[in-house]
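> pasting a predicted model and its sequence here:
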Amino acid sequence: MDSLAFTKNLQHQSRRIFYRNASKTPTASEKGFTMIELLVVIIIIGVLSAIAAPGWLAFTNKQRMNAVNDAALNTLREAQREAKRTKQSYSISFKTDADGVPQVAVYLAKDSKGILLPASSWKKLGENQEMPKGTVLVGTNLTGVNTAGSSLTPLTGNQTQPITFDYQGNLSSEYNSPNLGPNNKGLIVSVALTQSGFSGTKRCVIVRTLLGSIQTGQDNQCIP
């Protein structure tokens, strides 16, 4: 067989193979996923989501708790700075709104003796953080102006007794003699998840000395 005949024969065989393959009916794998396969994938995704959701929720709530604690720390420092800057006594109080969301107010101490602060004085703690109702629990050991008690009291709708800084940024003795409580634990603002309460994981801010030293703590450090 010469080369020309061989080439023609090869072309003829190639055309036969091409047309035979083109006329084949696609197999199940060539058609794509079957309904059963899709259902299996959906079930697997559902199971994985159910496993991951509680862990993600716990992580998110812990981040909210940390954000509220950071906000309490920053606001206490803000009150102390304003007292030093203006050479006037400044106070800070906490409360919760009707939805159980913690709030804070910084104000001139002389403007609030014996009166409730107006609604415009309050802002949400962790105001840039989404805070579903009843997620975070905030409490203090304040029993009077700059006076520490021996237990944490959860915030209610009423404003707490204030923490007041004098013109030097120290705990003011103008309205009440500072009393940091037994063992000098300090004035404590504690934050926990509502679900576990103050017996669970906690974060806190502590005004520990008469000089207005502000520190953060966690868990056992947050117990008066």
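That came through, no problem.

> make it CA atoms for all contacts and neighbour counts henceforth
OK.

> looking at this, S14 is in a helix?
Yes. Per DSSP: H, G, I helix; E, B strand; the rest coil, S14 lies within a helix segment.

> count the residues that sit near it.
S14 has 12 neighbouring residues, counting by other C-alpha atoms under 10 Å.

> just to be sure, T60 is in a helix?
Yes. Per three-state DSSP, T60 lies within a helix segment.

> contacting residues around the helix or strand where G217 lies?
Per DSSP states H and E, G217 falls inside strand 214-218. With C-alpha atoms under 8 Å, 6 or more residues apart in numbering as the test, strand 214-218 has contacts from 73, 76-77, 201-208.

> check it against this one:
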Amino acid sequence: MKRRRVLNSRSSTDGFTLIEILVVVIITGILFAIAAPNWVAFVNQQRVSAARTQVSQAIRNAQSKASRTKVAQAIVFENRIGQSLRYAIVPISDTNAPVVDRTKIKTWENIGDASALRLSVAQGDFASPPPLIFNIYGSVITTNLPTAALDQPLYTVTIGTTRSANPRRCVRVTTLLGATEEASDSACPPNRTS
């Protein structure tokens, strides 16, 4: 019986005091406040990098499809405010006067996984950038693109977040043969909003 009383009296003093619990909660809150901005920046960087990889792959797919099918292909990008970015690869019948009717495209693919991304093409309008067109050999057709200086890429797609200037990632088509390169932050043109 004495043993039972000892156990009962011991269990009534076990546990944490209110002050100990408050200290743990406050320390956890401070650690979370320090880590949260870094975590958000990391997540944004990963989203933008994944979208850049997707754009780069889409450009390579359009080029490959053009040379494989022997039909000129255009890759069309579209910004939709408040919605996901998207692209489509469509055949072009007349490469001398290439026209892409965006309203007739049914094969749109979303870029990235969030509406917090923004895309701009350095060579064109923000809302409807000019398409990047590959001929039947997989080379870039430049008739629909503004004339670029010799040291400038033919076509540059910049992807960033809607909330800040960085992180910025871009894919540049640098030669008439369609060679691409990827760049980051200051090596990319600013992401336009209009």
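Received, thanks. Because the structure is a prediction, the values reported are computed rather than measured.

> about what we covered before: including distance to K95 of structure 1 and neighbour count, could the contacts of strand 214-218 of structure 1 go into a markdown table?
Formatted as a markdown table, these follow (distance: C-alpha to C-alpha, whole Å; neighbours: other C-alpha atoms under 10 Å):
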| residue | distance to K95 of structure 1 | neighbour count |
| --- | --- | --- |
| L73 | 15 | 19 |
| L76 | 14 | 27 |
| R77 | 18 | 17 |
| T201 | 21 | 16 |
| K202 | 18 | 25 |
| R203 | 17 | 24 |
| C204 | 16 | 28 |
| V205 | 16 | 26 |
| I206 | 17 | 23 |
| V207 | 18 | 23 |
| R208 | 21 | 18 |
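
> start and end residues in structure 2 for the strand holding G217 of structure 1, please.
Mapped onto structure 2 using TM-score structural alignment, strand 214-218 of structure 1 covers residues 180-184.

> mean deviation, that stretch versus structure 1?
Superposing on structure 1 places stretch 180-184 of structure 2 at an average distance of 1.4 Å from its equivalents, by mean C-alpha distance after the TM-score superposition for structure 1.

> what segments of structure 2 are helices?
For structure 2, applying DSSP state H gives helices covering 2-11, 18-69.

> tell me the most buried of the ones you listed?
helix 18-69 (a mean of 15; mean count of other C-alpha atoms under 10 Å).

> centre-most residue in structure 2?
A51 (2.8 Å; C-alpha atoms, centre = their mean).

> mind checking what that one lines up with in structure 1?
For A51 of structure 2, the residue aligned by TM-score structural alignment is V68.

> which residues are in contact with its match?
By C-alpha under 8 Å, 6+ apart, V68 of structure 1 lies in contact with 125-126, 191.

> check R47 of structure 2 too.
Here R47 of structure 2 is in contact with 112-113 (C-alpha under 8 Å, 6+ apart).
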